[in-house]
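> no sequence on hand, only this structure:
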């Protein structure tokens, strides 16, 4: 009992630790009309510590859009004055980030250890990967595809009934460390697959005819850091000679070939793309696995948050894919299906026009490898909580996202290539 109390106290202490740093911080949403507004935000970002939530960096702001960013407590009056003096229309999405972060852990589920309706730290998820595989040997196998910069093992779960020459769907979660709802979904997906196999006609068919490769947390080092040091950390934790700044944006790295334009060359930026394509150990492990299994992987799904979007290539360029009409129709039908459960509305479209040109998500890279059905999901919400989505929203978010993934799986089965 005492040991349990100590564990609970430690867990609360680390949760508390990740919150107190954010006392008094605010998250703003600014309405951007034109180039003049964009220039003003550039000026603001140059003189204040601003953490861009959406889009990922100041370089990605475009006219007729909204920009969400987090501001340190000591900079708030400066920022508010600046916005008001320049007549920039804004609202405060979060007035005290600490209270929102502490309210994240609002799940009523009484669980010690792993829970599908709570946010689990990496140690808990790692143990779960082993347990779920050993408890379901006929449906799940676990393999290591690489190690992270800090030496953690990257575990991949293969979900499906063993069989020859099965097409596969690859899904990764936790690219950006602070997007906690993303790994929560990967875990939920695995549970639902196991739980409903043999009971629910569609899932049973999927697991018999398809394999799902599920990478529950891609950016493990960053994820650990969000639990222990800084809840708002986004990048990896790699270090490079010649700079004190840490980490790269793993999505930017895959695409360096086609996409020098958008990603940052500055190591201190949130969208720093690293010194070379696939410079990160994590990115290399993912890319190698996918390249080695290209003959079977028919769809690539990468799960992010937030903004309720379903995006497809391209993000790094305004050009359209060859099968743009098909991807658009599939995305439209998928978000329609997703909305049937809780009425959650998603927007959809090619990344560059739907949100903003970016250095290319991993979906761009996967598409260019020949994976025809490549999508990025941005899960809930629209900004009320942003990256601090409460645990009570895990279930509804995951339930509706399951409908979307099943819709895609069904499509992949019906449209072999």
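Received the coordinates, thanks. Here the structure is a predicted model, which is why all the values come from computation and not from measurement.
> could you use CA atoms for every contact and neighbour count after this?
Noted.
> pull the longest helix from the protein.
helix 394-414 (DSSP state H).
> how far off centre is that helix?
How far helix 394-414 lies from its chain's middle: 16 Å, per C-alpha atoms, centre = their mean, to the nearest Å.
> now it: buried residues?
Along helix 394-414, these residues count as buried under the neighbour rule (16 or more other C-alpha atoms under 10 Å): 394-395, 397-410, 412-413.
> packing partners for that helix?
Where contact means 3 or more C-alpha pairs under 8 Å, 6 or more residues apart in numbering; DSSP states H and E, helix 394-414 is packed against helix 181-196, helix 201-209, helix 324-342.
> can you redo the ones you listed as a markdown table with mean neighbour count and distance to residue 29?
Rendered in a markdown table, the data for the helices and strands packed on helix 394-414 read as follows (neighbours: other C-alpha atoms under 10 Å; distance: least, C-alpha to C-alpha, whole Å):
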| stretch | mean neighbour count | distance to residue 29 |
| --- | --- | --- |
| helix 181-196 | 22 | 21 |
| helix 201-209 | 18 | 40 |
| helix 324-342 | 17 | 25 |
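> check it against this one:
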């Protein structure tokens, strides 16, 4: 907008877990609200950032959750995309049995979805200022790594306390 090149970007994704339908709706609602504000000539985040939205990451699992198995969480091949990232892949408390709800796959980025997102983010690394991964469970705002209560260690700690309404 306004012909000014933007060098900062925000990335929004949802439905890593197929059964969390409202996460995709929430992601699209955020996009819709931004588009409404643009239409009404209001100052929006797009004045400062490029925005990227991926409303459905786990498309095959999502299809299964609509057509045969409503509580499908993982991909059709039973890998939980949320646990298929390189970060802490070999964490000792992670269950890697294929029947587990959190089965992480044979290796980090073994799935096309996580591999493609990782590659795209690496290519955009210099411009990505933030990443929002929308889920619909627990009503919490989490930040990496969600498996520890260790603080980030900068002023982001206070920001997350305000966002989450929680004290860690």
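Nice, thanks for sending it over. Fair warning: this is a prediction, and the values are worked out from it, not measured in the lab.
> if we can go back for a sec, equivalent range in structure 2 for the longest helix of structure 1?
With the alignment judged by TM-score structural alignment, no segment of structure 2 is matched to helix 394-414 of structure 1.
> just to revisit the earlier point, tabulate the helices and strands packed on helix 394-414 of structure 1 (a markdown table), appending distance to residue 293 of structure 1.
Output for those, formatted as a markdown table (distance: least, C-alpha to C-alpha, whole Å):
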| stretch | distance to residue 293 of structure 1 |
| --- | --- |
| helix 181-196 | 20 |
| helix 201-209 | 17 |
| helix 324-342 | 22 |
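> what helix or strand is the residue at minimal distance from the centre of structure 2 on?
If you average the C-alpha coordinates of structure 2 and look for the closest C-alpha using C-alpha atoms, centre = their mean, you land on residue 133, 1.9 Å from that point. Taking DSSP states H and E as the criterion, residue 133 of structure 2 maps to strand 128-134.
> mean deviation, that strand versus structure 1?
After superposition onto structure 1, the average distance of strand 128-134 of structure 2 to its aligned residues comes to 0.6 Å, using mean C-alpha distance after the TM-score superposition for structure 1.
> residue contacts, residue 204 of structure 1?
Contact partners of residue 204 of structure 1, counting by C-alpha atoms under 8 Å, 6 or more residues apart in numbering, are 196-198.
> same check, this time on residue 31 of structure 2
Residues in contact with residue 31 of structure 2, defined by C-alpha under 8 Å, 6+ apart, are residue 53.
> that one -> structure 1?
The alignment partner of residue 31 of structure 2 in structure 1, by TM-score structural alignment, is residue 190.
> residue 9 of structure 2 too?
Under the alignment (TM-score structural alignment), residue 9 of structure 2 maps onto residue 168 of structure 1.
> show me what the residue nearest to the centre of structure 2 aligns to in structure 1.
Going residue by residue (TM-score structural alignment), residue 133 of structure 2 aligns to residue 302.
> all strands of structure 1, in order?
Listed in chain order, the strands of structure 1 (DSSP state E) span residues 26-32, 50-54, 65-71, 90-94, 140-147, 153-159, 168-173, 211-215, 297-305, 309-312, 347-350, 373-379.
> would you check the span in structure 2 matched by the first one?
Okay, so that is strand 26-32 of structure 1. When strand 26-32 of structure 1 is compared against structure 2 (TM-score structural alignment), none of its residues find a partner.
> that strand to strand 90-94, inter-axis angle?
Orientation note: strand 26-32 of structure 1 sits at an angle of 150 degrees relative to strand 90-94 (axes from the mean of the first three to the mean of the last three C-alpha atoms, to 10 degrees).
> among the strands of structure 1, which is the most enclosed?
Ranked by mean neighbour count, those are led by strand 309-312 with a mean of 26 (mean count of other C-alpha atoms under 10 Å).
> comparing it with structure 2, how large is the average distance?
Relative to structure 2, strand 309-312 of structure 1 is 1.0 Å off (mean C-alpha distance after the TM-score superposition for structure 1).
> and residue 362 of structure 1, how far from residue 251 of structure 1?
Distance of residue 362 of structure 1 to residue 251 of structure 1, given as C-alpha to C-alpha, to the nearest Å: 6 Å.
> swap that for residue 161 of structure 1, sorry
Here the criterion is C-alpha to C-alpha. By it, residue 161 of structure 1 lies 31 Å from residue 251 of structure 1.
> ok, residue 25 of structure 2 - contacts?
Neighbouring residues of residue 25 of structure 2 by C-alpha under 8 Å, 6+ apart: residue 55.
> ditto for residue 327 of structure 1
Going by C-alpha under 8 Å, 6+ apart, residue 327 of structure 1 touches 312, 373.
> what do we get in structure 2 for it?
Residue-level alignment of residue 327 of structure 1 against structure 2, with TM-score structural alignment as criterion, gives residue 156.
> and for residue 284 of structure 1?
With TM-score structural alignment defining the correspondence, residue 284 of structure 1 maps onto residue 115 in structure 2.
> in contact with its match, which residues are there?
Neighbouring residues of residue 115 of structure 2 by C-alpha under 8 Å, 6+ apart: residue 109.
> how much space separates it from residue 86 of structure 2?
Between residue 115 of structure 2 and residue 86 of structure 2 the distance is 10 Å, computed by C-alpha to C-alpha.
> got any residues that touch both of the two?
Between them, residue 115 of structure 2 and residue 86 share the neighbouring residues residue 109, with contact defined by C-alpha under 8 Å, 6+ apart.
> before we move on, the earlier item: the match of residue 133 of structure 2 against residue 173, yeah?
Yes: the pair residue 302 of structure 1 and residue 173 qualifies as a contact (C-alpha atoms under 8 Å) at a distance of 6.2 Å.
> ok, residue 365 of structure 1 touching residue 254?
Yes: under the contact definition of C-alpha under 8 Å, residue 365 of structure 1 touches residue 254, with a separation of 6.4 Å.
> need the residues touching each of those two.
Any residue near both residue 365 of structure 1 and residue 254 by C-alpha under 8 Å, 6+ apart counts here, and not one turns up.
> what about these two, which has more around it?
In this comparison of residue 365 of structure 1 against residue 254, neighbours counted by other C-alpha atoms under 10 Å, the higher total goes to residue 254 at 28 against 25.
> please tell me how far the nearest residue to residue 135 of structure 2 once chain neighbours are set aside sits from residue 82 of structure 2.
Spatial nearest neighbour of residue 135 of structure 2, chain neighbours left out: residue 23 (5.2 Å); criterion: C-alpha to C-alpha, 6 or more residues apart in numbering. Using C-alpha to C-alpha, one gets 14 Å for the distance from residue 23 of structure 2 to residue 82 of structure 2.
> nothing else from me, thank you.
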